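> need coordinates for the below:
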Amino acid sequence: MGVDRVRWGIVATGNISTSFTRDLKLLADDAEVTAVASRSQTSADRFAAEFGIEQGYGDYRRMIDSGTVDVIYIGTPHPQHYAIARAALQAGVAVLCEKPVTLTAEQARDLIAVATEHKTLFAEAMWMRTNPVIQAFFKELDSGVIGEPQQVVADFAFYKPSLPTRLLDPALGGGSLMDGGIYPMTFAYMALGRPAELKAVGSLNDDGIDLNVAMAWRHDSGAVAALTCGLRSQNPWVASVSGPEGSLQLPHRFHHPEYYVRSTAAGAERIDVPVHGLGYHYEATAVMQALRDGRTEVPSLPHASTLEILELLDETRSQIGVRYPGDDDDLSG
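Coordinates of the predicted model:
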């Protein structure tokens, strides 16, 4: 990959794809959106017209095979991620796929294997990891300012009188875990690593959709985490890590914050970190740097973390009784 602008293809035309594409405009010197694909040619054409994209496709395979994109961003509902990402990786087209990249750890393991085999970059779009505030937060945590972390608390629950249909559809990977719970889980994982023990309880509706979930993690270090997600309450969406010397706290919308707070014996101090745009361009920048470096993995979006979080999601779902399409698939052949 030379110094030319990276050519992006956008798969799906919903809210998340709109936000991502809008942020790519901030990277105009480095990035160019050359194509968009949707299940509907009309939607693709409308999106292309809105963003000045040259080519719209009513079929993602045609875009992958067009030779006009270096990397695709996948913003479809969760169950469609796997097949689209696999097709792109097999064609040698790099992939940034919305989280969770797949519904099961088994599917994610397969995608990582395909990416490795075809020497093609693959990354999960866990944008929280690439946020400058989050990165500064964990750099300070690693410095030992609060001592060894002992407790993590994080929540991500929201309520709307009329929820998007996909959130209540098991066939679409509905429920609170995949859309919301993945954030507290990723935060705790970044702070403490993989837990030695996980316990979860959940309230499910008649369709088997998780509406309220609480998770408790225990680590070999002695640290614990208390994590919640749901679709029935307006939560503060805050997160914190505490140790013997104090705590570091992230405010409302902790997954893309503008500052954090350090509380120690010296008092509480707000730490502001410059951020701009909607926050999606940080992950796009990381992907493009990895592409130019000839990597198959983005350092700030590591495959091992993607896989371990999905294994923890699998275990959590198993404990609370949530099942998705693909749970019984054997991909080992």
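> going forward, measure contacts between C-alpha atoms and count neighbours the same way
OK.
> can you give me the strands in the stretch 1-150 of the chain?
6-11, 31-37, 55-57, 71-74, 94-98, 122-125 (DSSP state E, counting those that start in this stretch).
> so for residue 172, which of these sits nearest?
Checking the strands of the stretch 1-150 of the chain against residue 172 by CA to CA gives strand 94-98 as the closest, at 14.1 Å.
> thinking again about what came up before, any chance of the strands of the stretch 1-150 of the chain in JSON lines, with distance to residue 243 too?
Formatted as JSON lines, the strands of the stretch 1-150 of the chain follow (distance: least, CA to CA, whole Å):
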{"stretch": "strand 6-11", "distance to residue 243": "42"}
{"stretch": "strand 31-37", "distance to residue 243": "42"}
{"stretch": "strand 55-57", "distance to residue 243": "52"}
{"stretch": "strand 71-74", "distance to residue 243": "38"}
{"stretch": "strand 94-98", "distance to residue 243": "32"}
{"stretch": "strand 122-125", "distance to residue 243": "30"}
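> so can I have JSON lines of the ones you listed showing distance to residue 82 and mean neighbour count?
Formatted as JSON lines, those follow (distance: least, CA to CA, whole Å; neighbours: other CA atoms under 10 Å):
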{"stretch": "strand 6-11", "distance to residue 82": "13", "mean neighbour count": "25"}
{"stretch": "strand 31-37", "distance to residue 82": "16", "mean neighbour count": "24"}
{"stretch": "strand 55-57", "distance to residue 82": "19", "mean neighbour count": "23"}
{"stretch": "strand 71-74", "distance to residue 82": "10", "mean neighbour count": "27"}
{"stretch": "strand 94-98", "distance to residue 82": "9", "mean neighbour count": "25"}
{"stretch": "strand 122-125", "distance to residue 82": "12", "mean neighbour count": "28"}
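> nearest to residue 105, of these?
Among these, the nearest to residue 105 by CA to CA is strand 122-125 (12.7 Å).
> run the chain-centre distance for that closest one.
Relative to its chain's centre, strand 122-125 lies at 8 Å (CA atoms, centre = their mean, to the nearest Å).
> what's it in contact with?
89, 94-101, 112, 115, 283, 287, 296-298, 301-303, 306 (CA atoms under 8 Å, 6 or more residues apart in numbering).
> to compare against the first, here's another:
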Amino acid sequence: MEKRIKWGVLGYAKIAREQVIPAIVRASNSEFYAIASRDAEKAKQCQEKFGCSKVYKSYDELLDDPEIQAIYIPLPNSLHKEWTIKAAQKGKHILCEKPIALNTEEALEMIKVCEQNNVKLMEAFMYRYTDRTRKVKELLDSGIIGDVKYINSSFRFLLSRENDVRMAPELGGGSLYDVGCYPINFVGMVTGSSPVSMSGECVLQNRVDVLFSAVLKYENGIIAVINSGFNAFTRVFSEIVGTKGVMEIPDTFFGNAGTITITTAEGRKEIEVQESDRYQLEVEDFADAVLNNRQPLFSLEETVRNMKIIDQLLDRR
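Sure thing, here's the model as predicted:
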């Protein structure tokens, strides 16, 4: 029987209960072992629904459990650093929601503590585990659209829920942190480098950006435009323009089936994309990295690159 990593989850946030905990349950090399929640009723609901072995009233109690090997952190952005460091100091491997921290300084401190305690740390960019992302990379590598010159990537939706933590500045709210980090990462994946200059504009509401657009320029002449927002209808779409053609990627960051469209001088071609269980694949990759002492698919180098760009854009608000 395949070895399984025992997971503990800090908090019963929506992303945890709807996506990641079910993914841990489905994963072939993982066991959903423990939940910690200050809300006893929520913890009870979680145990009844997913059948975890242990329920804890505090995060510290969960981290003290020697059975737990890996921690998933779905807490508000402002708490990522504190609980990643505490988990690392207890010898736990950590899968932390994006953005990994509020700034590069925090991220580097988290990475250092994890290295000192010999534990794995990965930022939870689940879209990197989809068939859609794999095919985008394959198509780029094939040279079908030539040399990339322009990238446009958007991730926005209408945030209508009242008292959402994403609208709280003290908790690390804002669209750039929440969804803008995806287009930034996508552009980084395509270019494989950091921009040499950038500029950004945003619309603020209660000290939180509800709309953010930025232009990034790269040393090799590529220009990228990224857009994020909470204040208008959903738009999740990217295009990559090259010297020989254009690639259009609807639902860029989702795991649903669909198509990627390639337009060249020869005409338009639709590339089929298969549905992907992106959260399960993410959990299985991280658990396998722990079991086999290797690096997971998504690197900390990319995490730091992302964070540096976010820092610079927020400084330019």
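> now find how far off-centre stretch 254-262 of structure 1 is within its chain.
17 Å.
> with stretch 102-122 of structure 2 instead?
The answer for stretch 102-122 of structure 2 is 16 Å, by CA atoms, centre = their mean.
> over to stretch 228-246 of structure 2?
The answer for stretch 228-246 of structure 2 is 18 Å, by CA atoms, centre = their mean.
> name the nearest residue to residue 261 of structure 1, sequence neighbours excluded.
Once flanking residues are discounted, residue 261 of structure 1 sits nearest to residue 270: 4.5 Å by CA to CA, 6 or more residues apart in numbering.
> run through the residues that contact the one you found.
So residue 270 of structure 1 contacts 259-262 (CA under 8 Å, 6+ apart).
> doesn't it belong to a helix?
No - counting by DSSP: H, G, I helix; E, B strand; the rest coil, residue 270 of structure 1 is located in no helix; its state is strand.
> residue 251 of structure 1 versus that one, what's the distance?
Residue 270 of structure 1 sits 10 Å away from residue 251 of structure 1, going by CA to CA, to the nearest Å.
> just give the closest residue to residue 153 of structure 2, not the sequence neighbours.
For residue 153 of structure 2, ignoring the flanking residues on the chain, the nearest one in space by CA to CA, 6+ apart is residue 238 at 4.1 Å.
> now for that neighbour: what does it line up with in structure 1?
Alignment note: residue 238 of structure 2 maps to residue 239 in structure 1; criterion TM-score structural alignment.
> okay but that match is in contact with residue 247, surely?
No - contact between residue 239 of structure 1 and residue 247 fails when scored by CA atoms under 8 Å: they sit 10.4 Å apart.
> any idea which residue sits dead centre in structure 1?
Nearest to the geometric centre of structure 1 sits residue 126, at 2.7 Å (CA atoms, centre = their mean).
> that residue maps to what in structure 2?
Residue 126 of structure 1 maps onto residue 125 in structure 2, by TM-score structural alignment.
> surely its match and residue 98 touch.
Yes - counting by CA under 8 Å, residue 125 of structure 2 touches residue 98, with 6.7 Å between them.
> ok, back up a step: nearest to residue 22 of structure 1, of the strands of the stretch 1-150 of structure 1?
strand 31-37 (10.3 Å).
> check the mean deviation of the closest one from structure 2.
Compared with structure 2 after the fit, strand 31-37 of structure 1 shows a mean deviation of 0.9 Å (mean CA distance after the TM-score superposition for structure 1).
> give me the distance from that strand to the chain's centre.
21 Å.
> what of stretch 38-52 of structure 1?
Distance, centroid of stretch 38-52 of structure 1 to centroid of chain: 24 Å (CA atoms, centre = their mean).
> how about that stretch, aligned to which bit of structure 2?
Under TM-score structural alignment, the match for stretch 38-52 of structure 1 is residues 37-51.
> which residues are in contact with the matching stretch?
In contact with stretch 37-51 of structure 2 (CA under 8 Å, 6+ apart) are residues 10-12, 17, 21-22, 25, 32, 35-36, 52-59.
> could you redo the last one with a cut-off of 7 Å?
Residues outside stretch 37-51 of structure 2 that contact it (CA atoms under 7 Å, 6 or more residues apart in numbering): 10-12, 35-36, 55-58.
> buried stuff in that stretch?
37, 42-44, 46-47 (16 or more other CA atoms under 10 Å).
> for those, which one is nearest residue 314 of structure 2?
residue 37 (31.8 Å).
> what about the closest residue to that closest one other than its chain neighbours, how many neighbours?
Of all residues not flanking residue 37 of structure 2 in the chain, residue 11 sits nearest, at 4.9 Å (CA to CA, 6+ apart). Per other CA atoms under 10 Å, the neighbour tally for residue 11 of structure 2 reads 24.
> repeat that for residue 232 of structure 1.
14.
> which residues touch it?
With CA under 7 Å, 6+ apart, residue 232 of structure 1 has these contacts: 158-159, 211-212.
> what separation is there between it and residue 214 of structure 1?
Distance from residue 232 of structure 1 to residue 214 of structure 1, by CA to CA: 13 Å.
> what of residue 44 of structure 1?
In terms of CA to CA, residue 44 of structure 1 sits 39 Å off from residue 214 of structure 1.
> ok, now residue 70 of structure 1?
40 Å.
> likewise residue 17 of structure 1?
Distance from residue 17 of structure 1 to residue 214 of structure 1, by CA to CA: 30 Å.
> likewise residue 301 of structure 1?
26 Å.
> what do you get for residue 281 of structure 1?
32 Å.
> those two: who's more crowded?
residue 281 (24 against 19).
> picking that back up, filter the contacts of strand 122-125 of structure 1 to the buried ones?
Buried subset of the contacts of strand 122-125 of structure 1 (neighbour count, 16+ other CA under 10 Å): 89, 94-101, 112, 115, 283, 287, 296-298, 301, 303, 306.
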